[in-house]
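1. The sequence isn't on hand, but the structure is:
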């Protein structure tokens, strides 16, 4: 039988030797990386001067170093596998390329810098949506940064309803100015013969058209709106509040005939509380609707007549009291400027009628009383007694008469004819 143990032992020893040699190689490699060894010059005796080098001072080494030619040993990289591959020229080149080298750039001298050939212009303004023109050419709106050839430029920045900003600037190559435009908003309205200046239709201003209408005051969207004064072609003059082109609110209107109204307006008509003073001196004060007195009001005429009461469409209508300059008065119902209905008419003489009225006359049941105490009771027709009449004298005597029998009276309770007493209104 063959014994393999000596063969296995020999193989084991060979493997151990190989491993030991590998570790020795790895431990020596770091000492070789980047180390330098001097080249030794042969002496006259042909021996290597090793001990003398070790005993030299730094000064001697510096002096001796000028005669040496150093030789660079390339770095040996150790792979992770533990093997040490041979260093080839390609490997050395790759290692050199991996190490960063400082770059050297040569700055051009001042004579080599390129000189600017254009100017830079920056435009700004205080408004949005403006329009920029340079030498009359539209360029859009600000903000704007422009590259321009050297020269002189007229800059114009505009916007509707704003003042136009203009400035002339001279630019040389390399200039970079910034221009800030300030546009003021127009607030003055001016309308002349169909044209709104600067397109402004809202604010304070004046108006004049081809028909002769003039206006000075406030505008909104091209209409008289707010406080203002208008002179109309027909001679009317209105001063006061406006709304959307019509007289509306507090104001006064003077007509060509001399009538003057002061008070409230609505949609161009007298409406609300107001007073109309007519050219003849009559004064109407009260509540107005659609240009006429309606409701409670007063009327005072130039000759002293005064009415206090209800109106309808400018006429005395409803309940009221009419006082005459001579002291007489009427108190009662009115209709269409006349006494109509129940009322009391007192004359300056003291005579008084109480009863019914139709179209300003005694009509219907009524009574006339005299200051003396005499009275007439009857049914009245168009201002006169009609039918049976009851007369009472100042002494208290009562007579019955009939309008069908003029001059014939009967004492109360008697059928005997007698002469009627003399009495006014009979």
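-> Right, received. Where do you want to start? As the structure is a prediction and not an experimental result, all values here were calculated from the model.
2. make it CA atoms for all contacts and neighbour counts henceforth
-> OK.
3. Run through the helices of the stretch 1-150 of the chain in chain order.
-> In the stretch 1-150 of the chain, the segments counted as helices under DSSP state H, counting those that start in this stretch are 5-32, 51-55, 58-65, 89-98.
4. I'd like those helices as JSON lines, with mean neighbour count appended.
-> Formatted as JSON lines, the helices of the stretch 1-150 of the chain follow (neighbours: other CA atoms under 10 Å):
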{"stretch": "helix 5-32", "mean neighbour count": "11"}
{"stretch": "helix 51-55", "mean neighbour count": "9"}
{"stretch": "helix 58-65", "mean neighbour count": "11"}
{"stretch": "helix 89-98", "mean neighbour count": "11"}
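5. Any chance of a markdown table for those, columns distance to residue 324?
-> Putting the helices of the stretch 1-150 of the chain into a markdown table (distance: least, CA to CA, whole Å) gives the following:
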| stretch | distance to residue 324 |
| --- | --- |
| helix 5-32 | 141 |
| helix 51-55 | 154 |
| helix 58-65 | 146 |
| helix 89-98 | 128 |
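6. Please pull up the helix or strand immediately following the host helix or strand of residue 169.
-> Using DSSP states H and E, residue 169 falls within strand 165-171. The C-terminal neighbour of strand 165-171 among helices and strands, as given by DSSP H and E, is strand 178-181.
7. for comparison:
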């Protein structure tokens, strides 16, 4: 039987020699060159800094001399001032007085309608005012050409009173007609006559609703049952 142990020992020894030679070559390649190595005894020169050059300030500007030209012997006259006598004459002129508007009392006399004793005071027949004839009929409200027109109130000699809208002397529009007994009629009037739906209130305080297209038929307040309209005394 052959013994291989001496051969294995020789192979191992050769391998170790090869590895040692490889490490030596790597260290030689990694070594720095002598030109890059700084010797400790070599002195380093300091960096020189440049000093700023001083700048001289600019000289201030010199003022040029100013002189006025002499006046000519015969100058040309452009304008003359007013003599003192003329100035006194102008100061004596007084401005026109400002006209003051008429006072409130005078203004009312031209805009307020007032009919008394059959006469239109001041001849004014259009505007707001009062009317009162010899029988005791009194109107207070708006007029147009001497007619009750617009919003107003009319009181009869017997105490009946209407308040609402007028047109050419007639009840026209929404209005309320009252009687001293407590009876009232509230409606929309058309040339003095109720038109459409009418609200009636009796002297006892009962309230009825009537329609002019159903003469004599009334409906009690909050009721749909038709009944005969009550007699309204005094109308």
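-> Right, received. Where do you want to start? Please read these numbers as outputs of a predicted model, since none were measured by experiment.
8. Give me the TM-score for this pair.
-> TM-score for the superposed chains, counting by TM-score structural alignment, normalised by the length of structure 2: 0.50, backed by 131 aligned residues with a CA RMSD of 2.7 Å.
9. All the strands of the stretch 101-250 of structure 1, residue numbers only.
-> 119-125, 131-134, 137-140, 144-148, 151-158, 165-171, 178-181, 188-192, 195-196, 203-208, 214-220, 223-231, 237-243, 246-254 (DSSP state E, counting those that start in this stretch).
10. So which of those strands is nearest residue 71 of structure 1?
-> strand 119-125 (60.4 Å; CA to CA).
11. what stretch of structure 2 does that closest one fall on?
-> Strand 119-125 of structure 1 corresponds to no residues in structure 2, going by TM-score structural alignment.
12. Show me what that strand is packed up against.
-> Packing partners of strand 119-125 of structure 1 (3 or more CA pairs under 8 Å, 6 or more residues apart in numbering; DSSP states H and E): strand 144-148, strand 178-181.
13. just checking, what's the longest helix in structure 2?
-> The longest helix of structure 2 (DSSP state H) is helix 5-30.
14. Specify, as a residue range, where the helix or strand just after that helix falls in structure 1.
-> Counting by DSSP H and E, the next helix or strand C-terminal to helix 5-30 of structure 2 is helix 84-91. Helix 84-91 of structure 2 lines up with nothing in structure 1 when matched by TM-score structural alignment.
15. and helix 84-91 of structure 2, how far from the chain's centre?
-> 54 Å (CA atoms, centre = their mean, to the nearest Å).
16. residue range for stretch 207-218 of structure 2 in structure 1?
-> Going by TM-score structural alignment, stretch 207-218 of structure 2 lines up with residues 398-409 of structure 1.
17. Counting neighbours, show which residues of the matching stretch come out buried.
-> By neighbour count with 16 or more other CA atoms under 10 Å, stretch 398-409 of structure 1 contains the buried residues 398, 399, 400, 401, 402, 408, 409.
18. Residue 387 of structure 1 matches what in structure 2?
-> Counting by TM-score structural alignment, the partner of residue 387 of structure 1 is residue 196.
19. Verify the stated contact: that match with residue 214.
-> No. The criterion here is CA atoms under 8 Å, and residue 196 of structure 2 misses it with residue 214 at 9.7 Å.
20. List the contacts of the closest residue to residue 167 of structure 1 other than its chain neighbours.
-> Nearest non-adjacent residue to residue 167 of structure 1, counting by CA to CA, 6 or more residues apart in numbering: residue 155, 5.3 Å away. For residue 155 of structure 1, the contacting residues are 132, 133, 134, 135, 166, 167, 168, 169, by CA atoms under 8 Å, 6 or more residues apart in numbering.
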